[in-house]
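> Prediction below, plus the sequence it came from.
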Amino acid sequence: MRILVIEDDATTGDYIAQGLQQEGHTVEWSRNGRDGLIVAQTHDFDVLVVDRMLPGLDGLSLVRTLRAAKNLTPALFLTALGGVDDRIEGLNAGGDDYLVKPFAFGELSARLNALARRPQMREATVLAAGDLRMDLIARSVTRGDQEIDLMPREFALLECLLRRKGRVQTRTMLLEAVWDLNFDPQTNVVESHISRLRAKIDRPFETEIIRTVRGAGYRIDP
């Protein structure tokens, strides 16, 4: 599994990360709530391990923000707050499980495996923004009543932007998601494909769909 651990305590975080890696999982570790939220929003994980009391952004607010953005990645709260009201609050915030510190690593591992086995809500097969619609099954794109013919990379780029509607996607994020490339400062492949995409879905119409966020990247507004 790909697991994101959001834990500010160095000893606990290192213990969890090493244990999960020894079991064969890929683990990323964020040490504060704000960084953890960014990583959770911009990368795909099978499950999250979230401490409740985090610097920058507390765990409850972090999970609430993810759920509001339709991010349904299973989240396990790991915390010293073990009262009944605390557990209820965590589950109501969007948590899928709750484990109290101190904990046995074997129990943590078993709970994460159980969360990963749960069927997730069916992913949307039609993405939309304004009058732009993308049908992922039919592999078609329309704006209003006009069908738009896209090349495979253009389709993948637009899908990436639509799936993260309202959030800025940096050049590096798009390179990794669409071309499976690490950051290369010499390539302009993102810019050239954005330009070609705009020529097809923006310029023939009155309203622009793709926004440039200067110095940051690109975004499609909800």
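Received, thanks. Numbering: from 1, shown residues only.

> hey, let's count contacts and neighbours off CA atoms from now on
Fine.

> Tell me how many other residues surround residue 114.
11 (other CA atoms under 10 Å).

> would it count as being in a helix?
Yes. Assigned with DSSP: H, G, I helix; E, B strand; the rest coil, residue 114 falls within a helix.

> quick one, what contacts the spatially most central residue of the chain?
In the chain, the residue lying closest to the centroid (CA atoms, centre = their mean) is residue 41, at 3.1 Å. Shown in contact with residue 41 (CA atoms under 8 Å, 6 or more residues apart in numbering): 66, 71.

> Checking it next. Helix, strand or coil?
Residue 41 is classified as helix under three-state DSSP.

> Below is an additional structure, to be compared with the one above:
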Amino acid sequence: MKILLVEDEVRLAEHVSNGLEQAGHVVDTASNGSIALEHASTTAYDLILLDLMLPGQNGFEVLKNLRDFNIRIPVIILSALSNTEHVIRALNDGALDYIRKPFDFDELLARIGVIGRKSMTQQVTKMVVAGLEMDKVKHEVNRNGKKIELTNREFALLELFMSNPDKLISRTQIAEKVWEVDFDMGSNVIEVHIYQLRKKINKGFETELLRTIVGRGYVLDSNPH
């Protein structure tokens, strides 16, 4: 899942972000409500983890603005505010779950898993393109039965291509869908990841699936020659 973590406590944000990435998620962070809304309005997140006591706009205001802007990303509240009235208010304002701080990280992963499974029931969980198969639930990829090990970022990148076979995907689209909002477009990080992904999905096979269209972007062929 691609997750936006909204947390102003730096150490906690780093701890949660690292843990989520180790669990297979792609994570962006925001330290206040305004940044969070900017990220949420420009990036397709699967989930937002939202603190309530934020500088500037608090979490309740962020929730309201998300709904006012018709941004329907699922939200889990992570807050030290433990009164029942806070929980009820957050749920009434549109949050799907409420976890009180301090929390057990395994519990957080379990709650995220519940939302992820609910989301998966509403979308395709397996994709096949030219013998390349992706299982988004098991986080597995294989080509003609041969298992391919991918990093979290490579998996997200391949998911974007497999969701749009035979379509030109530009660097800008890749940066918006797979990387952070503040991604440096002047870097060669995308090219490096494309190179590594291409090696992994093509190694040992006669045909190449991923093509570069010079100066324009990349295409995953559904019928390679």
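Ah, there it is. Keep in mind it's a predicted model, so treat the numbers as computed, not measured.

> Now the TM-score, please.
Superposed pair, TM-score by TM-score structural alignment, normalised by the length of structure 1: 0.55. Supporting alignment: 139 aligned residues with a CA RMSD of 3.0 Å.

> coming back round to it: corresponding residue for the residue nearest to the centre of structure 1 in structure 2?
Mapped onto structure 2 by TM-score structural alignment, residue 41 of structure 1 lines up with residue 41.

> Next: residue 115 of structure 1.
Per TM-score structural alignment, residue 115 of structure 1 is aligned with residue 115.

> if I look at that match, how far off is residue 47 of structure 2?
8 Å (CA to CA, to the nearest Å).

> Overlap in contacts, those two.
Joint contacts of residue 115 of structure 2 and residue 47 (CA under 8 Å, 6+ apart) are residue 74.

> out of these two, which sits in the busier spot?
residue 47 (22 against 17).

> can you map out the strands along structure 2?
Assigned by DSSP state E, structure 2 shows strands spanning 2-6, 26-30, 47-50, 75-79, 97-100, 126-129, 132-135, 140-143, 146-148, 210-213, 217-220.

> once aligned to structure 1, how far is the first one on average?
For strand 2-6 of structure 2, the mean distance from the matching residues in structure 1 following superposition reads 0.4 Å, by mean CA distance after the TM-score superposition for structure 1.

> Could you check the angle that strand makes with strand 26-30?
Per axes from the mean of the first three to the mean of the last three CA atoms, to 10 degrees, the angle that strand 2-6 of structure 2 makes with strand 26-30 is 20 degrees.

> Report all helices and strands that strand 2-6 of structure 2 contacts.
helix 10-22, strand 26-30, helix 33-42, strand 47-50 (3 or more CA pairs under 8 Å, 6 or more residues apart in numbering; DSSP states H and E).

> repeat that with 7 Å
For strand 2-6 of structure 2, the packing partners by 3 or more CA pairs under 7 Å, 6 or more residues apart in numbering; DSSP states H and E come out as strand 26-30, strand 47-50.

> just those strands: most buried one?
strand 47-50 (a mean of 24; mean count of other CA atoms under 10 Å).

> which other residues reach that one?
Strand 47-50 of structure 2 is contacted by residues 2-7, 59, 73-78 when judged by CA atoms under 7 Å, 6 or more residues apart in numbering.

> run the last query once more with 8 Å
Here strand 47-50 of structure 2 has contacts from 1-7, 59, 73-79, using CA under 8 Å, 6+ apart.

> neighbours around residue 160 of structure 1, how many?
16.

> how about stretch 129-146 of structure 1, aligned to which bit of structure 2?
Counting by TM-score structural alignment, stretch 129-146 of structure 1 has no counterpart in structure 2.

> Between the two ends of that stretch, how far is it?
15 Å.

> and if you look at stretch 176-192 of structure 2?
End-to-end for stretch 176-192 of structure 2, by CA to CA: 17 Å.

> From the rest of the structure, what touches that stretch?
Contacts for stretch 176-192 of structure 2 (CA under 8 Å, 6+ apart): 28, 39, 42-44, 153, 156-157, 160, 171-172, 174-175.

> how about the helices of structure 1, start to end?
10-22, 33-42, 59-68, 84-92, 105-117, 152-163, 171-174, 189-201 (DSSP state H).

> Tell me which other helices or strands the fourth one touches.
Under the contact criterion of 3+ CA pairs under 8 Å, 6+ apart, the helices and strands touching helix 84-92 of structure 1 comprise strand 97-100.

> Now for residue 87 of structure 2, how many residues are close by?
19.

> now do residue 51 of structure 2
Residue 51 of structure 2 has 28 nearby residues by other CA under 10 Å.
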